[in-house]
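**Student:** Structure of the sequence below:
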Amino acid sequence: MNMPLNTSANISDPVAQARYNMIEQQIRPWNVLDFDVLELLAVVRREQFVPPAYSSMAFMDIEVP
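**Tutor:** Next up, the predicted model:
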């Protein structure tokens, strides 16, 4: 079933909104529907794995330099 983990209506943090958008607009369209995978993507803070200079790219579907 294609159910959201969260709804954008209750996300006030811009980073959390970006994470939600990534899951809903990039990951789910690739037919990644396993709940455990989606849940992990929702809780892992990708922005912490990107150099600070590129933190705005953490949720983009592009290669980080």
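
**Student:** going forward, measure contacts and count neighbours with C-alpha atoms only.
**Tutor:** Will do.

**Student:** what about residue 40, is that helix, strand or coil?
**Tutor:** Put simply, residue 40 is helix when judged by DSSP: H, G, I helix; E, B strand; the rest coil.

**Student:** I'd like the structure of this one too, to check against the first:
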Amino acid sequence: MGSANWRAAQLKIAKLHTKVANIHHDVLHKLTTYLAKSIANQGFYEFRRQLEYKTHLISVRYTCARYNTS
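**Tutor:** All right, here's what the predicted structure looks like:
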């Protein structure tokens, strides 16, 4: 068992962790919404072209899965 100060500090840390997790979740949600709107407005081909170009600039491996309609 710990002192009251220790328990209060642990509670404060837990609240901060929750706040950071919520901010992280919110940013991801807003980013994916933005990307979905961008794809809808530009068309997927242009979005994919820019993604390939920009990942190449920062030396990140980009792989696009093929979509088979048959």
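
**Student:** Overlay them and tell me the TM-score.
**Tutor:** Both chains were compared after superposition, and using TM-score structural alignment, normalised by the length of structure 1 their TM-score is 0.28; 29 aligned residues with a C-alpha RMSD of 3.2 Å.

**Student:** In contact with residue 43 of structure 1, which residues?
**Tutor:** Listed by C-alpha atoms under 8 Å, 6 or more residues apart in numbering, the contact set of residue 43 of structure 1 is empty.

**Student:** Run a quick check on residue 42 of structure 1 versus residue 19, I expect a contact.
**Tutor:** Yes. Applying C-alpha atoms under 8 Å as the test, residue 42 of structure 1 and residue 19 come out as touching, 6.6 Å apart.

**Student:** what does stretch 37-47 of structure 2 rub up against?
**Tutor:** Contacting residues not belonging to stretch 37-47 of structure 2 are not present [C-alpha under 8 Å, 6+ apart].

**Student:** Looking at residue 42 and residue 19 of structure 1, which one has more neighbours?
**Tutor:** Neighbours were counted for residue 42 of structure 1 and for residue 19 using other C-alpha atoms under 10 Å; residue 19 has more, 22 against 17.
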